[in-house]
Structure formats: C-alpha cells, structure tokens
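>>> Curious how this folds, go ahead:
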Amino acid sequence: MSDRPDPHLRELVLLRRVRDRIDRDYAQPLDVEALARGVHLSAGHLSREFRAAYGESPYSYLMTRRIERAMTLLLRGDMSVTDTCFAVGCSSLGTFSTRFSELVGMSPSAYRRLAAGEGNGIPACVAKQIRRPIRNREAGPTRTDLA
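This next block holds a predicted model:
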C-alpha cells in the first residue's frame, strides 16, 4: 500500500477550496483564472472538474451565490436593486438582472416589491417557493406569472 494520497481525493480538496473561496469572497472580483491560480490548476481543468463535482461551472456557482445574497438584501427592503447589484459583487446591472430572473423566476424589482409587502396574503408555503433560488436554469417561463 502506498503512502501517496489519492490524486482524485487531492483534486476534490482543491475543488472544495475553490467553492469555499467563492462562498466567502463572492462580493469580490473573482474570475475562473484567479480561482484556478489559487489552487495551481489551469482554468480549463478547474472548470471541467468543478462542473463534474458540483454540477455547474465555477462562474455559475459564483453567480448563484451572489443572487442568493441579493435575495436576502432585497428582502430587507432598505437597498435599491442597483445598490444590491454592486453590494454582491456584480459590475453590470443588466447581467445581474438577467441572472436573477433566471434563478428566481422574476426580476429583482418584482422580487423586491413582493418582499416589501405586495406579497401579503400569499400562503407561507407559496412565498417560500417563490423566494427559493433555482439552480442550473430550472426556472421556467410560467414562474414569472407570480410577480
């Protein structure tokens, strides 16, 4: 039996470090190249292995994390959509709004209105479903009817 660590397990540890960094530093400017450099992998290899391990690319995971945080900030109701966009690390309001709509099923402004009380009277089980981010582009076009 060899004392050398299993290369697959070593790579999983590196992928977990990348995911942890995204979770921790989501509001910072991050790109796949910088994430890959941090664990001494090429950007292409990191992207392939990250997708294989977690079901989505590092960039998609980062954007999902940013949108989840944006949902929390919008629920508070004290920040504009634009301020929320920049607070979570997005540099483009258009990209932020598009990704938010893909993951949540409604625009950030519609979500903010819902959170501000226009959703009063909606049963808690429905509100919970509306407020749950959807991963991997699961949101269908019918979900926007809830806004």
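>>> Every contact and neighbour count from this point should use C-alpha atoms.
Fine.
>>> quick one, helices of the chain?
7-25, 32-38, 43-54, 58-76, 81-87, 93-104, 108-113, 124-130 (DSSP state H).
>>> To Glu138, which of those helices lies closest?
Glu138 lies closest, by C-alpha to C-alpha, to one member of the helices of the chain: helix 93-104, at 7.2 Å.
>>> between the closest one and helix 58-76, how many degrees?
Orientation check (axes from the mean of the first three to the mean of the last three C-alpha atoms, to 10 degrees): helix 93-104 against helix 58-76 gives 90 degrees.
>>> starting at the chain centroid, how far to helix 93-104?
Helix 93-104 has its C-alpha centroid displaced from the chain centroid by 10 Å (C-alpha atoms, centre = their mean, to the nearest Å).
>>> ok, now stretch 121-132?
20 Å.
>>> Format the helices of the chain as TSV; extra columns: mean neighbour count and distance to Arg143.
Below are the helices of the chain laid out as TSV (neighbours: other C-alpha atoms under 10 Å; distance: least, C-alpha to C-alpha, whole Å):
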stretch	mean neighbour count	distance to Arg143
helix 7-25	15	27
helix 32-38	16	31
helix 43-54	16	25
helix 58-76	20	16
helix 81-87	19	20
helix 93-104	20	9
helix 108-113	20	12
helix 124-130	12	8
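>>> Out of those, the one nearest Gly140 is which?
Gly140 lies closest, by C-alpha to C-alpha, to one member of these: helix 93-104, at 8.2 Å.
>>> Distance to Gly140 for the helices of the chain - can I get that in a markdown table?
A markdown table is the format used below for the helices of the chain (distance: least, C-alpha to C-alpha, whole Å):
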| stretch | distance to Gly140 |
| --- | --- |
| helix 7-25 | 26 |
| helix 32-38 | 28 |
| helix 43-54 | 22 |
| helix 58-76 | 17 |
| helix 81-87 | 22 |
| helix 93-104 | 8 |
| helix 108-113 | 16 |
| helix 124-130 | 12 |
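>>> One more, so I can put them side by side:
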Amino acid sequence: MAKSPTEDENRRLLRARDAVDRDFAKPLDVPALARVALMSPAHFSRRFRLAFGETPHRYLQRRRIERACAMLRDTGATVTAIALAVGFDSFGTFSRTFTAIIGRSPTRYRADTAPFHAPVCFVKSWTRPAGADRAVSDKPGPPQRP
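The predicted structure follows:
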C-alpha cells in the first residue's frame, strides 16, 4: 500500500496542479508537470492520483473541458476554434473527450445550454463536468424546454 505524500510532496503536487489550472491551453504532458513538481514522471503520476483522485492527464482534460463549456455557453465562437483555444490539437479528439466527460457532443451541449434566465450558480452546477467523485448521471440538469 502506498504511503501518503509528505507535506513537501503535497506542496510540489499543488504547484503542478496550479500549473495545469493556469496553463491548460498550452501543450502540457506528464514529464513537464513532473519537472514542476521536482519528481520523476512515474512517481509524479502515482502521487498525483493518490493526492487528487485522478491522473494528471485526466485532470488536464477536465480543466480544458470545463473552460470549453464556459466558452460554448458564453461565446459565439465555433466549436473548432474553442477546441484549439483550450489546448486540443484536433476537433476529433476534442469532440470525443468532450462527449466522454460531459455525456453529449459540444454542439448538443451548446444547444442545451442556450441562454435562458437562471442564476449563474445553477447553470454552473448543471454544466460542471463529472470528476473522479461525480458520475454524469448524478448531475441534476436544467429544466427541459417544451
């Protein structure tokens, strides 16, 4: 059984997670994040998953998809432009990842979250991507339109 990360390791892991949060649109990979955390890539991946409940790659994908959701809701940019803006190299990879995390295609998501009058906190709750602790089917959704 793996022992818990030390306080110093936790601080370095948080530094790497902050780098993902800040630079999600840039090309990031496990070796680059491991360098930020001053760890080997394999050790970093194990410790990151232990500390945050998901792999570094999955965390990066979720952050990119969260940002894409906001852009799909709040801008008129094309889906392809949004995919490139959040750090995906191709529309196909973006669409496949988006559908796997959100449960519907980016185009369908945009149609389903078209502006209607609801408090921002509700919209964010309804559209938050599923994480390690939250299944897609557990999310309440917005009211259905007639």
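>>> just so I know, which of the helices of structure 1 lies nearest Arg137 of structure 1?
helix 93-104 (5.9 Å).
>>> Which part of structure 2 matches that closest one?
Alignment of helix 93-104 of structure 1 against structure 2: residues 91-102, by TM-score structural alignment.
>>> looking at it, Ala130 of structure 2 is touching Val136, isn't it?
Yes. Under the criterion of C-alpha atoms under 8 Å, Ala130 of structure 2 makes contact with Val136 at 5.5 Å.
>>> more crowded one of these two?
Neighbour totals were compared for Ala130 of structure 2 and Val136, and Ala130 leads with 18 against 14 (other C-alpha atoms under 10 Å).
>>> Which residue of structure 1 sits opposite the more buried one in the alignment?
Ala130 of structure 2 maps onto Ile134 in structure 1 when the alignment is built from TM-score structural alignment.
>>> Quick one: residues contacting the closest residue to that match other than its chain neighbours.
Nearest residue to Ile134 of structure 1, sequence neighbours excluded (C-alpha to C-alpha, 6 or more residues apart in numbering): Leu103, at 4.6 Å. Neighbour list for Leu103 of structure 1: Thr64, Ile67, Pro133, Ile134, Arg135, Asn136, Arg137, Glu138, Ala139 [criterion: C-alpha atoms under 8 Å, 6 or more residues apart in numbering].
>>> cool, and Arg99 of structure 1?
By C-alpha under 8 Å, 6+ apart, the neighbours of Arg99 of structure 1 are Met63, Ile67.
>>> just to revisit the earlier point, between Ala130 and Val136 of structure 2, which contacts overlap?
Taking C-alpha under 8 Å, 6+ apart as the criterion, Ala130 of structure 2 and Val136 both touch Ile101, Ile102.
>>> where does the spatially most central residue of structure 1 sit relative to Thr98 of structure 1, distance-wise?
For structure 1, the residue sitting closest to the mean C-alpha position, by C-alpha atoms, centre = their mean, is Thr64 at 1.1 Å. Going from Thr64 of structure 1 to Thr98 of structure 1 by C-alpha to C-alpha, to the nearest Å gives 12 Å.
>>> cool, Arg112 of structure 1 as well?
Distance check for Arg112 of structure 1 against Thr98 of structure 1: by C-alpha to C-alpha, it reads 15 Å.
>>> re the thing from before, check contacts around the match of Ala130 of structure 2.
Neighbouring residues of Ile134 of structure 1 by C-alpha under 8 Å, 6+ apart: Glu102, Leu103, Val104, Gly105.
>>> measure the second one to Ala110 of structure 1 for me?
Going back to what we said before, that points to Leu103 of structure 1. Between Leu103 of structure 1 and Ala110 of structure 1 the computed distance is 13 Å (C-alpha to C-alpha).
>>> do Gly89 of structure 1 as well
Here Gly89 of structure 1 is placed at a distance of 21 Å from Ala110 of structure 1 (C-alpha to C-alpha).
>>> which part of structure 2 lines up with stretch 32-51 of structure 1?
Going by TM-score structural alignment, stretch 32-51 of structure 1 lines up with residues 30-49 of structure 2.
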